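In: what would the 3D arrangement of this be:
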Amino acid sequence: MDTIYLLDSKNPQNFLYTLLGKGLQFIIVQQQSIKQVITSHLSGVMTCWYYLS
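Out: This is a model prediction of the structure:
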């Protein structure tokens, strides 16, 4: 089972760089702005997006 990370950090970029080194595959994001930040740093990474309401 893949790990699901909850991203609601004030510094999603820094948090993302840490996860990328650990085989990041699934992310839960709470805000569109965080999604945009992650998308710009995830070229070539297989990612499934799950949105919380």
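In: when you work out contacts or count neighbours from here on, use the C-alpha atoms and nothing else.
Out: OK.
In: sec struct for the closest residue to Pro12 other than its chain neighbours, please.
Out: Of all residues not flanking Pro12 in the chain, Ile34 sits nearest, at 6.6 Å (Cα to Cα, 6 or more residues apart in numbering). Here Ile34 is recorded as helix under DSSP: H, G, I helix; E, B strand; the rest coil.
In: run this one through as well so I can compare:
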Amino acid sequence: MDIHSLFSISPFDWPAIVTAVFCDAIIGLERQLRGKPVGIHTSALITLGTSYS
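Out: Next up, the predicted model:
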């Protein structure tokens, strides 16, 4: 087993996942600072789940 197959998440790609989580972490941070019920962690998980559906 080589390192490439160990970190392979085919058919997804790492840049898309990182971008989705980063963008929604910004939205989650804004919501958390304003005291809204959905914070950073929840928003990041929702975006990650829906980015490939």
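In: got a TM-score for the two of them?
Out: Remark: TM-score between the superposed chains equals 0.29 [TM-score structural alignment, normalised by the length of the first structure]; 23 aligned residues with a Cα RMSD of 3.2 Å.
In: Phe15 is in contact with the residue nearest to Pro12 of the first structure, correct?
Out: No: with contact defined as Cα atoms under 8 Å, Ile34 of the first structure does not count as touching Phe15 (11.1 Å).
In: shared neighbours of the two, which are they?
Out: Leu7 (Cα atoms under 8 Å, 6 or more residues apart in numbering).
In: comparing these two, which residue is more hemmed in?
Out: Looking at Ile34 of the first structure and Phe15 with other Cα atoms under 10 Å, you find the greater number of neighbours at Ile34, namely 17 against 14.
In: next SSE after the lengthiest helix in the second structure?
Out: Across the second structure, the longest stretch assigned as helix under DSSP state H is helix 14-33. Using DSSP states H and E, the next helix or strand after helix 14-33 of the second structure towards the C-terminus is helix 40-50.
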